[in-house]
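[1] give me a 3D structure for the following:
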Amino acid sequence: MNATGFSTWKGTWKEGDGTISTETDTLKNAFYSYASRFEGAKGASPEELLAAAHAGCFNQAIVNNFGMMGLKADMVNTSVSVEMGLDEENTPAITKLFVTVAARVPGISQKQFSYCADRARLRCSIAKALKCEIGMSATLVEA
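    Just a heads-up that it's a prediction; the model follows:
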């Protein structure tokens, strides 16, 4: 299976704007600009979309890990924050991702949960594609 994203852009880096879309029409012509990426203005950002993709990928990875132990999650809520900074050439770069996960998994121990969360943090397909540090906070919610 291949996934495809699209983007259009017109104008300069700081004064132009564009759209971001997915082949499946899940996201269609979402507006983005320099200001929406780096200054908190209204609009999308590629980094926000990466964060959402990573959260979804992580959730499937962690529940797969639970399943390999014969366990089933009642709930998994995950957010991923993307930290932007400057690289060694003083250009914008993703410097860190941070995963925050809370899950309710009947019958799981803290040790098993930590193992599953850390394995998902390192092994989900989005994490494997990234070269930056991926931090995490994992919380097991009691039933």
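
[2] all contacts plus neighbour counts: C-alpha atoms, from now on.
    Noted.

[3] what ranges does this protein have for its strands?
    Along the chain, the segments classed as strands by DSSP state E run 5-10, 17-22, 30-33, 75-86, 92-104, 133-140.

[4] can you put those in CSV and add mean neighbour count and distance to residue 49?
    Compiled in CSV, the strands of the chain are given as follows (neighbours: other Cα atoms under 10 Å; distance: least, Cα to Cα, whole Å):
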stretch, mean neighbour count, distance to residue 49
strand 5-10, 13, 11
strand 17-22, 18, 10
strand 30-33, 19, 11
strand 75-86, 17, 10
strand 92-104, 17, 13
strand 133-140, 16, 16
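
[5] would you format those as a markdown table with distance to residue 117 included?
    Formatted as a markdown table, the strands of the chain follow (distance: least, Cα to Cα, whole Å):
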| stretch | distance to residue 117 |
| --- | --- |
| strand 5-10 | 28 |
| strand 17-22 | 28 |
| strand 30-33 | 32 |
| strand 75-86 | 11 |
| strand 92-104 | 8 |
| strand 133-140 | 7 |
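
[6] out of the ones you listed, the one nearest residue 116 is which?
    Each of the strands of the chain was scored for nearness to residue 116 using Cα to Cα, and the closest is strand 133-140 (10.0 Å).

[7] second input sequence below; structure requested for side-by-side comparison:
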Amino acid sequence: MAGITRTAEAVWEGTGKEGSGTLTTPSAILSGTRYSFAQRFENAPGTNPEELIAAAHAGCFAMALSFGLSKEGFKPKQLAAKAAVTVEPKDGGFAITSSALTLHAEVPGIDREKFATIVEAAKSGCPVSKVLNAKVTLEWTLA
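    Modelled structure (predicted):
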């Protein structure tokens, strides 16, 4: 498989605190989606970069785990993954310092030891985990 490039566009108007911006993707999933300081740091309604990274990380991890399980002959019934991305002040600016993954998995016929091996490989092997310059943790339950 050849490499894939995905794109997104951000347009910002105004100052950092008082301004606002829009995010747009070719798929139109984001189409002029607004974001601002208040949405990023004050929990105002709307999206922000860290929320989008969390969605990307949870989705990437769940897909990587599904592929890993399938490769070992297991068919997951459901993989419910969440990511909590933390941004903190660092070195005079801000940095994403961690992404905490949580998972509730329903995988018929797998034992805990085998699942632990596959889930850890998915955590470290998922492309979003690889790109994050942050601590990635994982807690999981298996039903």
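
[8] structure 1: matching residues for the longest helix along structure 2?
    As far as residue count goes, and with DSSP state H defining each element, the longest helix of structure 2 is helix 49-71. Under TM-score structural alignment, the alignment places helix 49-71 of structure 2 onto residues 46-68 of structure 1.

[9] stretch 16-27 of structure 1 maps to which residues in structure 2?
    Across structure 2, the stretch matching stretch 16-27 of structure 1 (TM-score structural alignment) is residues 19-30.

[10] how close does the longest helix of structure 2 sit to structure 1?
    Compared with structure 1 after fitting, helix 49-71 of structure 2 deviates on average by 0.7 Å (mean Cα distance after the TM-score superposition for structure 1).

[11] packing partners of that helix?
    Applying 3 or more Cα pairs under 8 Å, 6 or more residues apart in numbering; DSSP states H and E, we find helix 49-71 of structure 2 packed against strand 78-90, strand 93-106, helix 112-125, helix 127-131.

[12] pull out the buried residues from the shortest one.
    Right, the one you point to is helix 127-131 of structure 2. Neighbour-count burial for helix 127-131 of structure 2 flags 128, 129 (criterion: 16 or more other Cα atoms under 10 Å).

[13] can you lay out the helices and strands packed on helix 49-71 of structure 2 as JSON lines showing distance to residue 20 of structure 2?
    Formatted as JSON lines, the helices and strands packed on helix 49-71 of structure 2 follow (distance: least, Cα to Cα, whole Å):
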{"stretch": "strand 78-90", "distance to residue 20 of structure 2": "19"}
{"stretch": "strand 93-106", "distance to residue 20 of structure 2": "18"}
{"stretch": "helix 112-125", "distance to residue 20 of structure 2": "34"}
{"stretch": "helix 127-131", "distance to residue 20 of structure 2": "26"}
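
[14] wait, residue 34 of structure 1 sits on residue 14?
    Yes - Residue 34 of structure 1 sits in contact with residue 14 when judged by Cα atoms under 8 Å, with a separation of 5.1 Å.

[15] which one of these two has more residues nearby?
    residue 34 (19 against 10; other Cα atoms under 10 Å).

[16] how about the spatially most central residue of structure 2, nearest residue that isn't a chain neighbour?
    For structure 2, the residue whose C-alpha lies nearest the mean C-alpha position (Cα atoms, centre = their mean) is residue 57; its distance is 1.9 Å. For residue 57 of structure 2, ignoring the flanking residues on the chain, the nearest one in space by Cα to Cα, 6 or more residues apart in numbering is residue 128 at 5.5 Å.

[17] that neighbour matches what in structure 1?
    For residue 128 of structure 2, the equivalent position in structure 1 is taken to be residue 126, counting by TM-score structural alignment.

[18] cool, residue 94 of structure 2 as well?
    In structure 1, the residue paired with residue 94 of structure 2 is residue 92, using TM-score structural alignment.

[19] and the nearest residue in space to residue 9 of structure 1 that is not next to it in sequence, how far from residue 51 of structure 1?
    Leaving aside its sequence neighbours, residue 9 of structure 1 sits nearest to residue 18 (Cα to Cα, 6+ apart; 4.1 Å). Computed as Cα to Cα, to the nearest Å, the residue 18 of structure 1 to residue 51 of structure 1 distance reads 19 Å.
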